[in-house]
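Student: sequence and predicted structure are below.
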Amino acid sequence: MSKVVADQADGLRRLLAPAPMRIVAIAGMARGMGATTVVTNLAAGLAQQGKEVLLLDEHHPGPESACQVWRVEPRGTLADVIARRARCEESVARAACGACVLPVGRLSGELAAAFDPRLLQPSRIILIDAALDRAGRLSALAQMAGELVLVLRPNPSAITATYSGIKQLHYAHGHKQLRLLLNGVADVPGAQRITRNMADTGSRYLGVSLQVAGSVQADLRMSGARYLNRTVVEAFPASVAAADFRRIADDMGQWPWRPAVLPPNPLPQ
């Protein structure tokens, strides 16, 4: 086979190969940051792009979980899927925006160690609405994500809580790279200064790379969307917040792909 033909064949294989699965965990280091609002809006924005999105809900059955945002009730949990008690497509609930939602359920250490993203096909983007424990640590599932996005508000208490949380995550899990997303921003230049200062501090004192995932402007229509049990991306697509969420969802496709940090011995297929 000539070099030209071989190069063409290799290019065709890459073109037809399935896109790698991207797993992103999203969390707030304190209550009130709006992490669940962010993750549901990003899921809606990605689904509007035609992406196959699965949101893993670690807060269910809490009153402020992603399942409650959309008023959906999945038939099973991720724990059921990993234990082979149910298939993923039988367990998820599909929100009106097109994104699928699956509660994590009671995920023991043994089941977490058996997690294999291939069980969640055909999803290509998995978002984890991550819940922290009382010590501010991530679940075993969220630790496997290729990306971790921390949501914070642009106020002193939120900044302090987030920086303290970053130190905890760094020492507990060895995180060297995180992304920051500012939520409820009234002053965009001020928000940019906040993220620059945090990135400089994290790099200088912790050796952690803090990259900016984006910012979402404060928008009164956010509360109106919650009243309708929808995201602002769905309910008010022309709003400034919806535009910000769509822009971040679009930018996510340009992030360098980082594989999930999987356990060494997932259950066989």
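Tutor: Perfect, I can see it now.
Student: hey, let's count contacts and neighbours off CA atoms from now on
Tutor: OK.
Student: list of residues touching stretch 156-168?
Tutor: 28-30, 33, 136-137, 150, 152-153, 198, 206 (C-alpha atoms under 8 Å, 6 or more residues apart in numbering).
Student: let's see that with 10 Å instead.
Tutor: Stretch 156-168 is contacted by residues 28-33, 135-138, 150-153, 169-176, 178, 180, 182, 194-195, 198, 201-202, 205-206, 208, 210 when judged by C-alpha atoms under 10 Å, 6 or more residues apart in numbering.
Student: can you turn the buried part of these into a PyMOL selection?
Tutor: To isolate the buried members of the contacts of stretch 156-168 in PyMOL, using 16 or more other C-alpha atoms under 10 Å:
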select buried, resi 28+29+30+33+136+137+138+150+151+152+153+169+170+175+176+178+180+182+194+195+198+201+202+208+210
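Student: how about the helices of this protein, start to end?
Tutor: 3-16, 35-48, 66-70, 78-82, 88-91, 109-113, 140-143, 156-173, 188-205, 221-227, 232-235, 240-252 (DSSP state H).
Student: neighbours of A66, how many?
Tutor: If you count neighbours by other C-alpha atoms under 10 Å, A66 ends up with 25.
Student: again with D10
Tutor: D10, neighbours per other C-alpha under 10 Å, totals 11.
Student: repeat that for G214.
Tutor: If we define neighbours as other C-alpha under 10 Å, then G214 has 21 of them.
Student: residues touching it, list them.
Tutor: 151, 179-183, 191-192, 195, 244-245, 247-249, 251-252 are the contacts of G214 under C-alpha under 10 Å, 6+ apart.
Student: take this one as well and set it beside the first:
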Amino acid sequence: MASFDFDQAEGLRRMLAGPKPRVFTFLSAASPEEKGAMLVNLGASLGQAGRDVLLLDACLGQDGIATRLKATRGASLMQVARNERSLDDVIQLMPQGFAVAALSRGPSRMEKDSEQARRLEDAFGVLAKRADIMVVDAELDKEDNFAIPALTSSEIVVQVSNNPASIKNAYAIIKRVNGRLGRRPFSLLVTGASEKEAQVVFENMAQVAKRYLAVKLNSMGSVPADEHLKRAMHLGRAVVDAFPLAGASVAFRKLAGRVVLSEVATAG
């Protein structure tokens, strides 16, 4: 049986070794297909930019990125926390140029046992150190909590589509997180929209969030609707690899650039 026993010296050594990894937690108000395409292509774009990228599936149900990529054969982070598997068994390399890991192999839930919760937090912290950038596919539970409490200190990005239902859902997500964590900034990524349409969505949401929640929204840009995205997904590839000149590919490279610049700014 694999051991994941942290003593104080080892835990301190691991926490202080190297720069602090960047963790971006995505909460999506878009369709599962749109969310999956965004995560895959963001991961691939960051990989092309020279970053080691890990996508963590921390969803509560069965529609997370690990399931969508059929990357469900490896161990889960919860198994590591229970001393059932090693951390190396969790990480799966994908042909698109990034790695994938999963919180659980089934519906996720908050760990109620305090010792198990601490070990899960420790496992997450060490897993995050395995990559330059961790991108988390997350959901909120019924009490508006994340499955991993450490995600509350990450950079939270809300994905929204250019339609009324998605916009309403995105605002509800921001309101729920704000109600649980208190006032904090959020980033907004608009998908399936032109730059002009995305700017309108962002400005409207930013105005409402500021007026009614006293919340500041930052723009992460946009990704247009592009048939090349579906074609690339059917090929099992990222659009930035299969169709590098497509409009969506250009947008994802810009998005990756924003993430990298944010990483550099924080490191400095």
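Tutor: On my side now, so go ahead. Because the structure is predicted, anything quoted here is derived from the model rather than measured.
Student: reformat the helices of the first structure as a markdown table; add distance to P103 of the first structure.
Tutor: Compiled in a markdown table, the helices of the first structure are given as follows (distance: least, C-alpha to C-alpha, whole Å):
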| stretch | distance to P103 of the first structure |
| --- | --- |
| helix 3-16 | 32 |
| helix 35-48 | 13 |
| helix 66-70 | 8 |
| helix 78-82 | 6 |
| helix 88-91 | 9 |
| helix 109-113 | 14 |
| helix 140-143 | 12 |
| helix 156-173 | 23 |
| helix 188-205 | 32 |
| helix 221-227 | 20 |
| helix 232-235 | 22 |
| helix 240-252 | 22 |
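Student: most neighbours per residue, which of the ones you listed?
Tutor: helix 35-48 (a mean of 25; mean count of other C-alpha atoms under 10 Å).
Student: what's the average distance of that one to the second structure?
Tutor: Superposed on the second structure, helix 35-48 of the first structure shows a mean distance of 1.6 Å to its aligned residues (mean C-alpha distance after the TM-score superposition for the first structure).
Student: which part of the second structure lines up with that helix?
Tutor: Under TM-score structural alignment, helix 35-48 of the first structure corresponds to residues 35-48 of the second structure.
Student: which residue in the second structure lines up with A218 of the first structure?
Tutor: In the second structure, A218 of the first structure lands on A225 (TM-score structural alignment).
Student: roughly how far does its match sit from G179 of the second structure?
Tutor: 32 Å (C-alpha to C-alpha, to the nearest Å).
Student: and stretch 237-245 of the first structure, which stretch of the second structure?
Tutor: Residues 244-252 of the second structure are matched to stretch 237-245 of the first structure when aligned by TM-score structural alignment.
Student: other residues contacting the matching stretch?
Tutor: Applying C-alpha under 10 Å, 6+ apart, the set of residues contacting stretch 244-252 of the second structure from outside is 38, 41-46, 191-192, 194-195, 221-229, 238-243, 253-255, 257-258.
Student: ok, now with 8 Å
Tutor: Against stretch 244-252 of the second structure from outside (C-alpha under 8 Å, 6+ apart): 41-42, 45, 222-226, 228-229, 239-240, 243.
Student: adding distance to E115 of the second structure, write the residues you listed out as CSV.
Tutor: Shown next, in CSV, are these (distance: C-alpha to C-alpha, whole Å):
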residue, distance to E115 of the second structure
N41, 36
L42, 34
S45, 38
S222, 41
V223, 42
P224, 45
A225, 46
D226, 47
H228, 47
L229, 43
V239, 43
V240, 43
F243, 48
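Student: gap between the nearest residue in space to S194 of the second structure that is not next to it in sequence and A29 of the second structure?
Tutor: Closest residue to S194 of the second structure apart from its sequence neighbours, by C-alpha to C-alpha, 6 or more residues apart in numbering: P224 at 5.0 Å. From P224 of the second structure over to A29 of the second structure the distance is 16 Å, taken as C-alpha to C-alpha.
Student: repeat for T72 of the second structure
Tutor: Where A29 of the second structure is concerned, T72 of the second structure sits at a distance of 24 Å (C-alpha to C-alpha).
Student: nearest residue to D226 of the second structure other than its sequence neighbours?
Tutor: Closest to D226 of the second structure by C-alpha to C-alpha, 6+ apart is A248, at 6.1 Å.
Student: brain fart, G184 of the first structure
Tutor: G184 of the first structure sits nearest to A218 (C-alpha to C-alpha, 6+ apart), 4.0 Å away.
Student: burial check on the one you found, number of neighbours?
Tutor: When neighbours are counted by other C-alpha under 10 Å, A218 of the first structure registers 14.
Student: my guess is V149 of the first structure contacts L178. True?
Tutor: Yes - using C-alpha atoms under 8 Å, V149 of the first structure makes contact with L178 at a distance of 6.2 Å.
Student: over in the second structure, see which of the contacts of G214 of the first structure survive.
Tutor: Retained in the second structure (both residues aligned by TM-score structural alignment, their matches' C-alpha atoms under 10 Å) from these: 179-183, 191-192, 195, 244-245, 247-248, 251.
Student: ok, of those residues, which one's closest to A9 of the first structure?
Tutor: D251 (30.3 Å; C-alpha to C-alpha).
Student: how close does that closest one get to E90 of the first structure?
Tutor: From D251 of the first structure to E90 of the first structure the distance is 31 Å (C-alpha to C-alpha).
Student: same check, this time on S108 of the first structure
Tutor: To E90 of the first structure, S108 of the first structure is 21 Å away according to C-alpha to C-alpha.
Student: what of I125 of the first structure?
Tutor: From I125 of the first structure to E90 of the first structure the distance is 18 Å (C-alpha to C-alpha).
Student: center of the second structure, which residue is that?
Tutor: Nearest to the geometric centre of the second structure sits V136, at 2.5 Å (C-alpha atoms, centre = their mean).
Student: so what's the aligned residue in the first structure for that one up against?
Tutor: When the first structure is aligned by TM-score structural alignment, V136 of the second structure is paired with I128. Contacts for I128 of the first structure (C-alpha under 8 Å, 6+ apart) come out as 23-26, 39, 55-58, 142.
Student: could I get those as JSON lines with distance to A112 of the first structure?
Tutor: Formatted as JSON lines, those follow (distance: C-alpha to C-alpha, whole Å):
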{"residue": "I23", "distance to A112 of the first structure": "15"}
{"residue": "V24", "distance to A112 of the first structure": "16"}
{"residue": "A25", "distance to A112 of the first structure": "15"}
{"residue": "I26", "distance to A112 of the first structure": "18"}
{"residue": "V39", "distance to A112 of the first structure": "22"}
{"residue": "L55", "distance to A112 of the first structure": "17"}
{"residue": "L56", "distance to A112 of the first structure": "13"}
{"residue": "D57", "distance to A112 of the first structure": "15"}
{"residue": "E58", "distance to A112 of the first structure": "13"}
{"residue": "A142", "distance to A112 of the first structure": "10"}
